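A.B. asks: got a predicted structure here, sequence first:
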Amino acid sequence: MDDAEVDLLPEDVVKVVDKARSRGGAAVGDAAGGLKEKVEAVEAKAQEALAGLIHEGQEMAAGGARKLLGDAAYEKAGPQLEVLGALQPFFVPVIGGVVLLGGLRVVLGPRMGGRAGKLLCVPVLALALGLLSSDEASADVSAVLALALRLDDVVKLAVASAFFAATYLVADLCLGAGDGGSSAPRRRDLFRRYPRKLPPGRKEAFLHMLPLVLQTVTEELEPVFALPLDVYEYVKALMDYNVPGGQLDRGIMVLECMEQFEQARRFHKLGVEARCQAVTLGWCVEMLQASFFVADDVMSGANMRRAQPCWYKRPDVAQNAVNDAVLLKNFVFRVLQRHFGDKPYYARLQDLFLTVSYQTHLGVLLYLTRQSYTSPKDLNRFTQERWSSIAKYRIAMYSVYLPIAIGMVVNGVTDDAAYQQLEVVSAQMGEYIQAHEDYLSGLRGRGGDISSSKCTWLVVKALQKAGMDQRRALQQNYGVMDPAAVATVKALYNDLGLEGDFHQYEEEAYRNIKKSVRSPALRELPKGLFDTVLGAIFNNKSSHLT
C-alpha cells in the first residue's frame, strides 16, 4: 500500500498501518543484522581454518626442508626460505594463470591459444596487482625486500636470474603463437637447436650444420602441409643428393666475409650463434646453386655432375627434375624465412636473393640463345658484349657478388654506392673466372666448348683477330660434333696466338680488379676481404669457383 492510498483511510486506520510498518521494518533490520553476523562468523572460521591449513603446510614444508637439509644447513638457509615463505601468497594466482594459459594453447591450438592467452594476461595481471595493493601483500613485499637486503650479492644475483628466467619460460610456453600460426617448430626453437660448438674448420663447420639446415625444410612437410611420407622421402633424397658435394667455396665465402666483418668492427671472433647463422646463409647460397645445376643438366643433356649421375638421370626422377629445380630455389626462401624472418635485415636479404636469382636466369638465357635452334650458324652472335654479360650474370652475381653482399646486408651496410661498386668488382672477377675456364677447355681440354658451340673468350678473341680464310674455317668447324673439326679449331687458336693473349689478359684483369677494390665506395668493407677472394681465384689455376 503506497502513501496515496494511506491518505484516503480514516485517521485511526492510518495509525494502525504506521505501527505495522515500523514493526515490520524493525523485524527486517534485526533479521539482516543477525544474518550478517552469521556470515561474518562463517568467514572468520573459514579464514581461521585456511590459516591453520597454511600454517600446517608451512610447518610440514619446514620440517621436510630441515630433514632434507639437516639442522645446520637449514639454519644457514633461513633467510632464503623466509623469502620463499613471504612470496607464498603470490604462488597460487601465478600457477593458476600459467595452467590457464597453457590449457588454452592445448585446447585452442598454438595460434588461437596464443592470442587468447595474450588477452587473458590483462585479468591475470589485474589479479596480481590487486594482491600487491592489499595491506597483507604489501607487508609481504616489504618483508621480502628486507630479507633480500640481508642476502649476499651472489644469492641476490641468483634470485634475480631465476626470476627473469622463469618469466621468459612462462611467456614462451604460454603465449608463443608459433611461426606464422602454423604447427611447425618456432623460429626460436631452431635457434635452440643450434649446436653449442662448431668445429673450428670452415668446411667441417658447414658439414656439421647441414642436417639442421635440411631439416628446416623437411620437418614441416607433414605437420604443416599434410604431405605423405613418400613425398617427405623424395624431398629428403633431392636435397641430400644435390645440395652437398663440391668444395662449398661460395658458401664458405659467406662465413669468411662474416668473420672478417666481425674482426674488423668488433675485434673478436664470431660467436657460436652468429657462426651458425653465417653457415646457414652459406648453405642457402649452395642450395641456390644446386637449383641452377639441376636445371642446367636437364637443358644441356649432361650425364654426370660432381662425380655422380645427374639428378634427372635417376629412373625415379626423370623430367620431375624440372620441378625439383624450382623446389630447391623455393627451399632457399623457406630457410631464410624460418631462420631470419624476425631480423631487421630480412627484407633486404630476401630481395638480394631474389635479385641475384633473376640475374642468373638472365645469364642462362643469354647462354642458351647464343645460337638459334632453327637458323643456320651465326658467328656474329659471339660478341664481346654477350660473353661479358654471360660471365657477369650467369657466374659472377651468385658466385662472387652474393656471398659478399650477404655479409654487407647482415652487418648493416646500406650505401648503394658500395653495392654498385661490388657489382663492378664481381663482374671483373666473373669474367676472369669464365675466361680461365674457356682457356682450359678450348686449349688444354678435350674441346667440349668447341663442339657445343659455346660463346667463349677464345672464340670471341679469335673472331676479332681472324682473317677471311680463318673465319671461314671457324664457320665450317665450330660447333661440329667431330674430333677432327675440334682439332682444326684448336690449331687455329694456336695460329692466332690466343694462349699468349690469355696470359696478357690475365695480368691486366688482376691489375684492374686490384684497382677496383681500392675504390672509396668500398671503404665499409674489411680490407682483407678481397685479398681472400683474389687469392682463391688467381692462385688456384683450376678456378674452383666454377
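C.D. replies: Looks like it came in fine. Numbering: from 1, shown residues only.
A.B. asks: C-alpha from now on. contacts and neighbour counts both.
C.D. replies: OK.
A.B. asks: what's near enough to touch residue 210?
C.D. replies: By C-alpha atoms under 8 Å, 6 or more residues apart in numbering, the contact set of residue 210 is residue 283.
A.B. asks: putting a second one here so we can go through both:
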Amino acid sequence: MKMLSRSSFLARLATLTPAVATRSVIDEKYYSTSDAPAKHPMYSPSERRDFMAVFTDLNRQLSLEDLPKELVPLLGKHMTKCIQYNVPDGKKNRGFSVPFTYKLLTDKSQHTEENLRLAMVLGWTVEFLQAFFLVADDIMDQSETRRGKKCWYKQKDIGLTAFNDSILLETCVYTALKQYFADKDYYMSLVDLYQEVTKFTSLGQALDLISAETFQQKIGKAHSLDHFTMERYKAIVKYKTSYYSFYLPIALAMRLAEIKRTDFYEKAERILLSMGLYFQVQDDFLDCYGDPEVTGKVGTDIQDGKCSWLVVMALQRADHKQTKELALRYGSHKEEDVKWVKNLYTELGLKKLFNHYEAEFYDDIQDMIQQISGDELPQQIFHSLLARIYKRNK
C-alpha cells in the first residue's frame, strides 16, 4: 500500500487546528446561506487539501493496486473514472465529520500522523458508501442530474453498467476497511456497523420505492394517496437517510476513539436521527423550491409520486376538492400538472409551514444537545453538524 511520505504528510497535518469554540446560537448573518465558507468555519482550506490528498491515494489503490493484476489493463481505467466521477464532488460533510469528530473525542497526544490518516480514510469510506447509494438511487429514480452534472448512468457508454458500478463502489468500502483496519481490535465493529447501516438504508429505500409504486396503482383515474402519512414518511427518512448520513460518521469516529459505552451511542443516535429528519425535510423542500443551479439537481419528487414532507403536509391541510384534484395530478410528468401541485403548495402555505417547522426544530435540537454533558460527548460534535445543515440551500 503506497502512502504519502512522512515529511509531506506531516507538513499537511501541521495546519490541522483544534475544533473551534462552540457557538450556542446560530447567527443568521454568520451562517449566511449565500456564503458557503462562512457556514463551515471548521473547515480550513488546508484541512480540505489534506482530506483530498487521502482520496487521491485511495483512488489509486482501489482502482489499480487492489485489482487482480490481469484486470488492471481491462478495468483499471474504468474503475478510476467511476470513482473520480462519483465520489469526491459532493459537500463531503459526512466524510469530513469523521476526522473532525475524532479530534474532538480524543486527546491531542492521540492526534498522531497514523491516527489522523486513519480518521480521514474512514471518512472517505462514508463518501464511497454515499456514492454507492446515489448511483443506484439515480437509476431507480431515473434522475437526470446529480451534483451539477449528468448522473453516472446517463454518461456515454455507461448506461445500466452503472448498477454494477454501484456495487463496485460498495466493495471499495470493505476493501479500504480491510487494508487499513484489519489489525485493529475494533475492525469487526466497523464492519458490523457498515453492514447494519447499509441494511437500514436499503430497507428505507425499499419503503420509499414501494410507496411510489403503490401510488402509481390507480383507482379509476386517480392515484391513491392513503399511504402518504407522516408515520410512513418518518420511517422512510429514518432508515433511508438518517442512519448513514448522520449516525454513521459519528459512530465511526467513536469506534476509532475506542468509545465502548452503549449509552453514549444511544444518546448520540437520538440527536443524530432527529437531525436526519430535519435534513430530509429540507431536501424535500429544496426539491420543489430550490434553485437547480445551486442544488445541483432538478427536483422530481412531484413527477415521481414520492412520499415527501410537502405532499404529506398538503394532505393534512387540503380540503376534499383539493385532495381529489391532487390525486389526479400528483405523479404526473405533465408540466401543467407539476405547476398545479406547486401552486397548491403555495395556496396551502407550505413555505410558511416549513419555516415554522425549521424554527421549532432548531429550538428542540438545541435542548437535546444541552442535555449531553461534557463528560459524555463534546456538545460541539452536534453543534458543528447543526451549523452545516441549518438553513442550507443545497
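C.D. replies: Received, thanks. Bear in mind that the values here come from a model prediction, so they are computed numbers and not experimental data.
A.B. asks: can you calculate the TM-score here?
C.D. replies: Remark: TM-score between the superposed chains equals 0.82 [TM-score structural alignment, normalised by the length of the second structure]; 350 aligned residues with a C-alpha RMSD of 2.3 Å.
A.B. asks: now for residue 80 of the second structure, how many residues are close by?
C.D. replies: 16 (other C-alpha atoms under 10 Å).
A.B. asks: measure it to residue 148 of the second structure for me?
C.D. replies: Distance from residue 80 of the second structure to residue 148 of the second structure, counting by C-alpha to C-alpha, to the nearest Å: 20 Å.
A.B. asks: now the element after the helix ranked longest in the first structure, going C-ward?
C.D. replies: Identified as the longest helix of the first structure according to DSSP state H is helix 11-69. The first helix or strand that comes after helix 11-69 of the first structure along the chain, using DSSP states H and E, is helix 71-76.
A.B. asks: outside of that next one itself, list whatever touches it.
C.D. replies: 65-66.
A.B. asks: and the helix or strand following that helix, which stretch of the second structure?
C.D. replies: With elements assigned by DSSP H and E, the helix or strand that comes after helix 71-76 of the first structure is helix 78-86. With TM-score structural alignment applied, helix 78-86 of the first structure matches no range in the second structure.
A.B. asks: and for stretch 167-178 of the first structure?
C.D. replies: Going by TM-score structural alignment, stretch 167-178 of the first structure lines up with nothing in the second structure.
A.B. asks: map residue 317 of the second structure onto the first structure.
C.D. replies: Checking TM-score structural alignment: residue 317 of the second structure goes with residue 465.
A.B. asks: what is the longest helix of the first structure packed up against?
C.D. replies: helix 71-76 (3 or more C-alpha pairs under 8 Å, 6 or more residues apart in numbering; DSSP states H and E).
A.B. asks: centre-most residue in the first structure?
C.D. replies: residue 339 (1.3 Å; C-alpha atoms, centre = their mean).
A.B. asks: sec struct for that residue, please.
C.D. replies: helix (DSSP: H, G, I helix; E, B strand; the rest coil).
A.B. asks: what number of residues lie near residue 239 of the second structure?
C.D. replies: Neighbour tally, residue 239 of the second structure, other C-alpha under 10 Å: 24.
A.B. asks: how far away is the aligned partner of it in the first structure from residue 189 of the first structure?
C.D. replies: By TM-score structural alignment, residue 239 of the second structure lines up with residue 393 in the first structure. As judged by C-alpha to C-alpha, residue 393 of the first structure and residue 189 of the first structure stand 37 Å apart.
A.B. asks: same question for residue 122 of the first structure.
C.D. replies: 27 Å.
A.B. asks: more neighbours: those two, which one.
C.D. replies: The neighbour comparison of residue 122 of the first structure against residue 189 (other C-alpha under 10 Å) goes to residue 189, with 13 against 10.
A.B. asks: that one sits in which helix or strand?
C.D. replies: helix 187-192.
A.B. asks: what residues of that helix count as buried?
C.D. replies: For helix 187-192 of the first structure, the neighbour count (16 or more other C-alpha atoms under 10 Å) marks residue 187 as buried.
A.B. asks: kindly report the same for stretch 274-286 of the first structure.
C.D. replies: 275-286.
A.B. asks: relative to the second structure, which residues correspond to the longest helix of the first structure?
C.D. replies: Going by TM-score structural alignment, helix 11-69 of the first structure sits over no part of the second structure.
A.B. asks: go on, stretch 505-516 of the first structure?
C.D. replies: By TM-score structural alignment, stretch 505-516 of the first structure lines up with residues 357-368 in the second structure.
A.B. asks: quick one: list the elements packing against the helix or strand hosting residue 286 of the second structure.
C.D. replies: For residue 286 of the second structure, the enclosing helix or strand under DSSP H and E is helix 262-289. Under the contact definition 3+ C-alpha pairs under 8 Å, 6+ apart, helix 262-289 of the second structure sits against helix 230-237, helix 301-304, helix 309-317, helix 350-370, helix 380-389.
A.B. asks: understood, closing this out.
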